[in-house]
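Peer 1: fold the following and give me the result.
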Amino acid sequence: MKYIYLLVLSVFVVSCGNKQENKEEIKPKPLMTLVQSHAKTAPVLPTFYDEVKDWKYLKEVDSFFVKYQKISPNEALSNAVELKDLVKSLKDSLKPKKFDIPSVNARINILYNEVLRLADITEISAIEAAEVNNQVDKTMSAFSDINTKINTVLAKIRFENEIDIDVDFIGLDSTRLDTVSKKSIDLRMKEKLIEKNNLDKGSRKRQ
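Peer 2: From the prediction side, this is the model:
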């Protein structure tokens, strides 16, 4: 009888131990569920909205990043694959001509690489919350760089469209201007030349 009692007691102790282990296994990591605030991505300036309003995938990625401003590591990882697909569409799709330039494309590629890293760490079971939060920050920063570059490109084009003198006279190195800039300046100078010729013709007729 004594041996039977000891056997039952041993089975009970082992059973309780297994249940405790199972509870520890399924217990979520508290830090992975804590909502973390991240800096907003830099926007395209309101004055340039019309220039990007038809750029579908840029707008979709921009909207998607809103949910990343306050998000837990677990939620960030669960949304990573969808974000990766959106950024891939942004990278592979046709872009507005003025933005299909090396400086913008390079920043889109950097964003895609950061999103790939975020998606890859979903496969790492031992990932720490701090690592996920850090990668979210890098990814959002990469998108900010795209918008900032878009603002710079558009501001440059606007400036070039407003100048009234040859670039040589204002110290710009024309050999270092990108294709979009050169075309903008050339077009503006041609327009000025046509205006001047028309004025000259009008003056001669009046004489």
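Peer 1: from here on, just use CA atoms for contacts and neighbour counts.
Peer 2: Will do.
Peer 1: grab the nearest non-local neighbour of Val115.
Peer 2: Nearest residue to Val115, sequence neighbours excluded (Cα to Cα, 6 or more residues apart in numbering): Lys84, at 5.6 Å.
Peer 1: that should have said Tyr112, apologies.
Peer 2: Val87 (6.1 Å).
Peer 1: which neighbouring elements make contact with the helix or strand hosting the one you found?
Peer 2: Under the criterion of DSSP states H and E, Val87 resides in helix 80-92. Where contact means 3 or more Cα pairs under 8 Å, 6 or more residues apart in numbering; DSSP states H and E, helix 80-92 is packed against helix 56-64, helix 102-120.
Peer 1: where do the strands of the protein begin and end?
Peer 2: 36-37, 70-71 (DSSP state E).
Peer 1: tabulate these (JSON lines), appending distance to Phe12 and mean neighbour count.
Peer 2: Below are the strands of the chain laid out as JSON lines (distance: least, Cα to Cα, whole Å; neighbours: other Cα atoms under 10 Å):
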{"stretch": "strand 36-37", "distance to Phe12": "43", "mean neighbour count": "15"}
{"stretch": "strand 70-71", "distance to Phe12": "43", "mean neighbour count": "18"}
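Peer 1: turn the ones you listed into a markdown table, columns for distance to Ile194.
Peer 2: Below are these laid out as a markdown table (distance: least, Cα to Cα, whole Å):
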| stretch | distance to Ile194 |
| --- | --- |
| strand 36-37 | 55 |
| strand 70-71 | 55 |
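Peer 1: how many neighbours does Ser203 have?
Peer 2: 10 (other Cα atoms under 10 Å).
Peer 1: so how far is Ser181 from it?
Peer 2: 33 Å (Cα to Cα, to the nearest Å).
Peer 1: looking at the helices and strands packed on helix 80-92, spot the one closest to Ile4.
Peer 2: helix 102-120 (53.3 Å; Cα to Cα).
Peer 1: now the closest one against helix 80-92, angle please.
Peer 2: Helix 102-120 and helix 80-92 are oriented at 160 degrees to each other (axes from the mean of the first three to the mean of the last three Cα atoms, to 10 degrees).
Peer 1: enumerate the positions of helix 102-120 that are buried.
Peer 2: 104-105, 107-119 (16 or more other Cα atoms under 10 Å).
Peer 1: next up, for comparison:
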Amino acid sequence: MSKIPTRQEAYNLLTTYTENPSLLIHAKAVEACMRYYARKHGENEEKWGVIGLVHDLDWDKFPEQHCKKTREILESENWPDEYIRAVESHAYLTCTKVVPKTTLEKTLYAVDELTGLIRTTALIRPSKSVLDMKVKSVKRNWKNKRFAAGVDRTVIERGAEMLNIEIPDLIHDCIEAMKEVAEELELKGNL
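Peer 2: Have a look, this model is predicted:
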């Protein structure tokens, strides 16, 4: 029988496999967005947050085995298959064929790439903060493919479509979520 992991257990596992500070910040940003959306949808915030936190568990040490290695690790830790499937679904069409089906899975898919675009936008602002950021700041950089070049905008668009949400609304919600943990994300800036 699988066990329900706590946030601390998830974080300990994450830091076992992830040393890169940027990846740890990314994991926390995705966790924040997942928690925000869990509250918005009246879902289990701890569950959504934990899944967001470990979604890239294998990326630092096993990028060529992304999601496959995470499945192995989480299975060996006796995590619920529902959690493992959700993590796999975030890499739909890039590393896996696991289609996001639940609202949790679709949300993880939609917010993952977007957190990187928001973070990069915040860091080029005079304040270097997410706390005073508006949707238009992110939208201004959306079409510039050289800006945050690693961010796949089509994944964000596909995720928003899956959730039946407009991109500006998705950006707004993720900014609000990231504001809640701005200090942890090193995005408090100089306000």
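Peer 1: quick TM-score on the pair, please.
Peer 2: Superposed pair, TM-score by TM-score structural alignment, normalised by the length of the second structure: 0.24. Supporting alignment: 87 aligned residues with a Cα RMSD of 5.8 Å.
Peer 1: who are the packing partners of whichever helix in the second structure runs longest?
Peer 2: The longest helix of the second structure (DSSP state H) is helix 103-124. Other helices and strands packing on helix 103-124 of the second structure, by 3+ Cα pairs under 8 Å, 6+ apart, are helix 21-40, helix 81-89, helix 135-142, helix 153-163, helix 167-179.
Peer 1: mean neighbour count and distance to Leu108 of the second structure for the ones you listed - can I get that in TSV?
Peer 2: Output for those, formatted as TSV (neighbours: other Cα atoms under 10 Å; distance: least, Cα to Cα, whole Å):
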stretch	mean neighbour count	distance to Leu108 of the second structure
helix 21-40	22	7
helix 81-89	21	8
helix 135-142	15	19
helix 153-163	18	8
helix 167-179	21	11
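Peer 1: list just the one of these that sits closest to Thr15 of the second structure.
Peer 2: Using Cα to Cα, these put helix 21-40 closest to Thr15 of the second structure, at 7.8 Å.
Peer 1: would you turn the helices and strands packed on helix 103-124 of the second structure into CSV with distance to Arg119 of the second structure?
Peer 2: Listed next are these as CSV, based on distance: least, Cα to Cα, whole Å:
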stretch, distance to Arg119 of the second structure
helix 21-40, 9
helix 81-89, 21
helix 135-142, 9
helix 153-163, 14
helix 167-179, 9
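Peer 1: one step back: how close does the residue nearest to Tyr112 of the first structure sit to Asn151 of the first structure?
Peer 2: In terms of Cα to Cα, Val87 of the first structure sits 19 Å off from Asn151 of the first structure.
Peer 1: for the two, indicate the residue with more neighbours.
Peer 2: Ranked by neighbour count (other Cα under 10 Å), Val87 of the first structure and Asn151 place Val87 first, with 24 against 19.
Peer 1: list the contacts for the more buried one?
Peer 2: 57, 61, 111-112, 115 (Cα atoms under 8 Å, 6 or more residues apart in numbering).
Peer 1: out of those residues, who's nearest Ser144 of the first structure?
Peer 2: Nearest member of the contacts of Val87 of the first structure to Ser144 of the first structure, counting by Cα to Cα, is Leu111, at 9.3 Å.
Peer 1: contacting residues for that closest one?
Peer 2: Leu111 of the first structure touches 87, 139, 142-143, counting by Cα under 8 Å, 6+ apart.
Peer 1: quick check, central residue of the first structure?
Peer 2: Centroid check for the first structure by Cα atoms, centre = their mean gives Phe143 as the closest residue, at 2.1 Å.
Peer 1: quick check: the nearest residue to that one once chain neighbours are set aside vs Ile157 of the first structure, distance?
Peer 2: Using Cα to Cα, 6+ apart and skipping residues adjacent in sequence, the residue nearest Phe143 of the first structure is Leu111, 6.0 Å away. Per Cα to Cα, Leu111 of the first structure is found 24 Å from Ile157 of the first structure.
Peer 1: likewise Leu86 of the first structure?
Peer 2: Taking Cα to Cα, one finds Leu86 of the first structure at 28 Å from Ile157 of the first structure.
Peer 1: still on that earlier bit, can you lay out the helices and strands packed on helix 80-92 of the first structure as TSV showing distance to Leu193 of the first structure?
Peer 2: Shown next, in TSV, are those (distance: least, Cα to Cα, whole Å):
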stretch	distance to Leu193 of the first structure
helix 56-64	37
helix 102-120	31
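Peer 1: so for Thr33 of the first structure, which of those sits nearest?
Peer 2: helix 102-120 (16.7 Å).
Peer 1: and the closest one, how far out from the chain middle?
Peer 2: Chain-centre distance of helix 102-120 of the first structure: 8 Å, with Cα atoms, centre = their mean, to the nearest Å.
Peer 1: picking up where we left off before, closest one to Thr120 of the second structure among the helices and strands packed on helix 103-124 of the second structure?
Peer 2: helix 135-142 (9.0 Å).
Peer 1: so what touches the closest one?
Peer 2: By Cα under 8 Å, 6+ apart, helix 135-142 of the second structure touches 117-118, 121, 147, 153, 168, 171-172, 175.
Peer 1: quick one: the closest residue to Leu90 of the first structure other than its chain neighbours from Val87 of the first structure, how far?
Peer 2: Using Cα to Cα, 6+ apart and skipping residues adjacent in sequence, the residue nearest Leu90 of the first structure is Tyr57, 5.0 Å away. Separation of Tyr57 of the first structure from Val87 of the first structure (Cα to Cα): 8 Å.
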